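**Student:** Quick one, fold the following:
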Amino acid sequence: MKLSDSGAGRASLLAVLLLAVVAAVVGSASGQGDPQTLNVSTSGDRSERIETIQIGRKAGATTKVAMSIPPRRVGAVHPGDTLQANAEVEVSTTCLEPMPQCVGRSYTYSPFVRGKLVLGSSANAKGDEATFAISGWKKLQCAQDLPNRNHHCVLVLPGASRTIGANQQLPCVQCHVNLLIDTYHGGAKQGQKLVIGTDSDDGTISQDKGRVYAAVFHPGPPPDARVLRSTNPQTRRLPVSGNSPDRRVIFSLRLPSLKAGEQLVIDAKATAKLGGLPYNALIQSQLILSEKPNSIKRSGNSAKVSATEGQVSDLNGFNCTRGRSAHPDPCEIRKAGMLAVIRDARRKTLKGTGPRVPIYLNLVAATKAVYGGERRSGDALRIGKGGYIQAYRYGAELGR
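**Tutor:** Below you'll find the predicted structure:
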């Protein structure tokens, strides 16, 4: 009996040790037991990879990668991690009638435009076998028909989030975060294109009007964040500009005592109403950091706390129309972004000395008349209720 008991004891001990080893291996593979980390990244300035995209006759026929964050910025991605991503992209329809300055062939129909965020095996990855979806498709129809022609439309994909399953097979070891774009209409013909960015009267294309952002929580799910939010607008009126833009702060959020290593996930929304104005209006907006709640300037300490010099999102815009379109009155302004803090916000930020100072996250906008009646002195869009600006603030201890 003693020999038998001793053998059973050794077997039990070996079984326990084996289970411990297996658990350690599994835990190591999934990231369990490691300190949780967060890495936020962006595609940065001049993110657009293409100037135009052929309009297909059905969804998915001409899908392209519009923007991409490279692996060196995204960082490592593992099963069990949670991915968050958001993006903005401005697109423009081209001429209604044939003209020498048209980008491609003219068309009068209103094309559908879709966007989707994915992990990709390369900067060109777009198919299911080479990607892992972070978001679903988001769609709008950019109106061409007068008098409610959008011409410029902004597609925003805010708040996409997905946790990678423990047994999920990813298409990449070093992954890109790609924004796929797709445009189509049943009446499309060869040579008819959608512009990624804006086209001017002389046919030139301007870009740097959007970017992609990504956050990788290793492992997921994300920890609780300090949520800062403001629902009090700085103004209820957005003046219709004359010859030069009259930029105003619509919402402002105080960010006290920012510290190096902190990371922020940002979201904002406002509603602008044309009211009785006899014309459509181009509305342009941007998220910035500033030293004051009513300032439209990225200067001083606000330009020194991040590598983006106080720029959180790019300036882009759309035509807000009185009738049915992708952006009908009342028009929703939606912004999204992420930010990594690289220096403490102090009176002398570059030197790292002096008392801590607040930085303000400002939603800035401007508008001008684009089609319809004549602009009059004192004209303004009204800012409606229900808007906000908010930041999910994650501590420096999560920095990789």
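**Student:** CA atoms for contacts and neighbours, from now on please.
**Tutor:** OK.
**Student:** Which helix runs longest in this protein?
**Tutor:** Taking DSSP state H as the criterion, the chain has its longest helix at helix 2-30.
**Student:** which of the residues in that helix are buried?
**Tutor:** Going by neighbour count (16 or more other Cα atoms under 10 Å), the buried part of helix 2-30 is residue 30.
**Student:** so what does it touch, helix or strand wise?
**Tutor:** With contacts taken as 3 or more Cα pairs under 8 Å, 6 or more residues apart in numbering; DSSP states H and E, helix 2-30 sits against no other helix or strand.
**Student:** One more sequence to fold, the one below, so I can look at both together:
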Amino acid sequence: MSTSAADPASGPTSGLQTGLATVFRAEHGRVVAGLARRFGDLDLAEDALGEALVVAAERWPVDGVPPNPGAWLTTVAGHKALDRLRREKRRLEKYAEAQMVTDTTPPAPTGPVEDDRLRLVFTCCHPALAPASRVALTLRLLGGLTVPEIAAAYLVPETTMAQRLTRAKQKITRAGIPYRIPAAEDLAERLDGVLAVLYLVFNEGYLGSSGQAVRRDLTGEAIRLARQLREMVRRTPSLGPQPEVDGLLALMLLTEARAPSRVADGRLVPLAEQDRTRWEADLVDEGHRLVRGCLALGRPGPYQLQAAVNAVHTDALDASMTDWSQVVQLYDQLLALRPTPVVALNRAVAVAEVDGPDVALGLVDRLDLDRYHAWHATRADLLRRLGRTDEARTAYDAAIALAGNDAERAFLAERRDALGGGSASPGRPSRP
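**Tutor:** As a prediction, this is how the structure comes out:
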């Protein structure tokens, strides 16, 4: 079974022009989800899209890009899937059920929300699949990430990731996992897994582990699905209030609002240096409203608390006006709920602004995160502020070696190269 048939940078599609690669990124999740609903086979859906992309690479340079590239790919991929089913004479029951090109009968109801991609997420997040496989499969099928990109995100060899994806899809087939949003009584047990996957898909777009530093197609899709999920929850009274759904959406919106100012001249711009006039005010306002609604329920959760941290940052007209004491208090609550080294690292960044970089460095040095580039980057900035230039340079080198994309490496290299002969320079360690 193929796990990379539709990769724009591998196999027969290696010569695709930039325009086709852009369409691939934008339409991959939509086309695969539609084909999966129609044929009930993830491998067939991916392979058919891969074949359609080959046809597009041949025809579009001659005929021009069609007005609706996604619909064109869906139609051609549908033909390819039907041809394969006929040619191989397999899965006869699926062939009999497959809609023919001239069949306009609407599909049977498949859940409370008529959205193919949200159903695909729920399929990828079935409890029968391991958590790591759920995220990897969603990134592959919904986000269109290549196997090498996903492998880089997980720090595993490409062959290992390819095998993991293949096994996950095989398990879906063997277990007969339905391609639908689960019934209302099963939603609660799936909800946490879906939230976790959407959060990680968003993060991959917010700060890519490889390749592009920012992928707004991924962040935008994660936000769209979070909105759909929120609407689904609101239309399912038996679930009751689910403030973590609102919290995740708020977190995404408040983070996405900063996107226009996060990259400049090929380098990341840290939060303290961003031009706040370029932040998207409508997303900030919506995120703040959601955070206030969550606070009114009094049931704090990890996503709500992270959203509240971002609300504090986006409420400040200037970095110097940030209420760092409130940020530390929010991280204290988050650390109690989710006592992970990464949360502790983020808390230490805020502590540096309240109690100084020396206190924060003591907290950071206790964390076992030496394979995490942000840990080295935070140490480097704290050491820089303390005037420990040689140690800071070494830490920057370690961060650059582990960073996943060029824009981040450019930012870190600029900070390293700006180190003087031992005098501390102003600045704050902050996530861009």
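**Student:** what's the TM between chain one and chain two?
**Tutor:** In this superposition the chains share a TM-score of 0.23, using TM-score structural alignment, normalised by the length of structure 1; 166 aligned residues with a Cα RMSD of 7.8 Å.
**Student:** re earlier: I'd like the next helix or strand past the longest helix of structure 1.
**Tutor:** strand 37-42 (DSSP states H and E).
**Student:** could you say what helices and strands that next one packs with?
**Tutor:** Counting by 3+ Cα pairs under 8 Å, 6+ apart, strand 37-42 of structure 1 packs on helix 71-74, strand 211-218, strand 331-340.
**Student:** where's residue 379 of structure 2 relative to residue 324 of structure 2, distance?
**Tutor:** Using Cα to Cα, to the nearest Å, we find residue 379 of structure 2 at a distance of 19 Å from residue 324 of structure 2.
**Student:** Settle it for me: which of the two has more neighbours?
**Tutor:** For residue 379 of structure 2 versus residue 324, neighbours defined as other Cα atoms under 10 Å are more numerous around residue 379 (27 against 19).
**Student:** Contacts only, for that one.
**Tutor:** 361, 364-365, 392, 395 (Cα atoms under 8 Å, 6 or more residues apart in numbering).
**Student:** Cross these against strands and list the overlap.
**Tutor:** Using DSSP state E, no member of the contacts of residue 379 of structure 2 falls within strands.
**Student:** Just the closest of those residues to residue 203 of structure 2, please.
**Tutor:** residue 364 (22.5 Å; Cα to Cα).
**Student:** Looking at the helices and strands packed on strand 37-42 of structure 1, spot the one closest to residue 195 of structure 1.
**Tutor:** Evaluated with Cα to Cα, these place strand 211-218 nearest to residue 195 of structure 1, the distance being 15.6 Å.
**Student:** Where do the strands of structure 2 begin and end?
**Tutor:** So, for structure 2 - with DSSP E - the strands run 263-264, 267-268.
**Student:** Would you mind finding the most buried of these?
**Tutor:** Mean neighbours per residue, mean count of other Cα atoms under 10 Å, is largest over the strands of structure 2 for strand 267-268, with a mean of 21.
**Student:** Redo the helices and strands packed on strand 37-42 of structure 1 as JSON lines? Include mean neighbour count and distance to residue 281 of structure 1.
**Tutor:** Shown next, in JSON lines, are those (neighbours: other Cα atoms under 10 Å; distance: least, Cα to Cα, whole Å):
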{"stretch": "helix 71-74", "mean neighbour count": "18", "distance to residue 281 of structure 1": "37"}
{"stretch": "strand 211-218", "mean neighbour count": "26", "distance to residue 281 of structure 1": "24"}
{"stretch": "strand 331-340", "mean neighbour count": "24", "distance to residue 281 of structure 1": "10"}
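**Student:** Columns distance to residue 254 of structure 1 on top of those, output as JSON lines?
**Tutor:** What follows is these, written out as JSON lines (distance: least, Cα to Cα, whole Å):
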{"stretch": "helix 71-74", "distance to residue 254 of structure 1": "28"}
{"stretch": "strand 211-218", "distance to residue 254 of structure 1": "22"}
{"stretch": "strand 331-340", "distance to residue 254 of structure 1": "15"}
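**Student:** mind checking how far the nearest residue to residue 82 of structure 1 once chain neighbours are set aside is from residue 65 of structure 1?
**Tutor:** Nearest residue to residue 82 of structure 1 in three dimensions, chain neighbours excluded: residue 163, at 4.0 Å (Cα to Cα, 6 or more residues apart in numbering). Distance, residue 163 of structure 1 to residue 65 of structure 1, by Cα to Cα: 23 Å.
**Student:** So if I had to pick from these two, which one is more boxed in?
**Tutor:** Applying other Cα under 10 Å to residue 163 of structure 1 and residue 65 shows that residue 65 carries more neighbours, namely 23 against 20.
**Student:** Tell me which other helices or strands the stretch of helix or strand that one belongs to touches.
**Tutor:** Using DSSP H and E, residue 65 of structure 1 maps to strand 64-69. In this structure, strand 64-69 of structure 1 makes packing contacts with strand 176-184, strand 211-218, judged by 3+ Cα pairs under 8 Å, 6+ apart.
**Student:** The first one to strand 37-42, inter-axis angle?
**Tutor:** By that I understand strand 176-184 of structure 1. Between strand 176-184 of structure 1 and strand 37-42, the angle comes out at 40 degrees (axes from the mean of the first three to the mean of the last three Cα atoms, to 10 degrees).
**Student:** tell me the contacts of residue 218 of structure 2?
**Tutor:** Counting by Cα under 8 Å, 6+ apart, residue 218 of structure 2 touches 143, 201-202, 204-205.
**Student:** can you tell me which of those are in helices?
**Tutor:** Among those, the residues falling in helices (DSSP H) are 201-202, 204-205.
**Student:** Looking at these, which is nearest residue 48 of structure 2?
**Tutor:** residue 201 (23.8 Å).
**Student:** From residue 223 of structure 2, how far out is that closest one?
**Tutor:** Residue 201 of structure 2 is 10 Å from residue 223 of structure 2, by Cα to Cα.
**Student:** Check residue 401 of structure 2 too.
**Tutor:** Applying Cα to Cα to residue 401 of structure 2 and residue 223 of structure 2 gives a distance of 31 Å.
**Student:** likewise residue 394 of structure 2?
**Tutor:** Distance from residue 394 of structure 2 to residue 223 of structure 2, by Cα to Cα: 38 Å.
**Student:** Of the two, which one has the most company?
**Tutor:** residue 223 (23 against 14).
**Student:** got the contact list for the more buried one?
**Tutor:** Residue 223 of structure 2 makes contacts with 202, 249, 252-253, as judged by Cα under 8 Å, 6+ apart.
**Student:** again, but for residue 158 of structure 2
**Tutor:** 147-148, 151-152.
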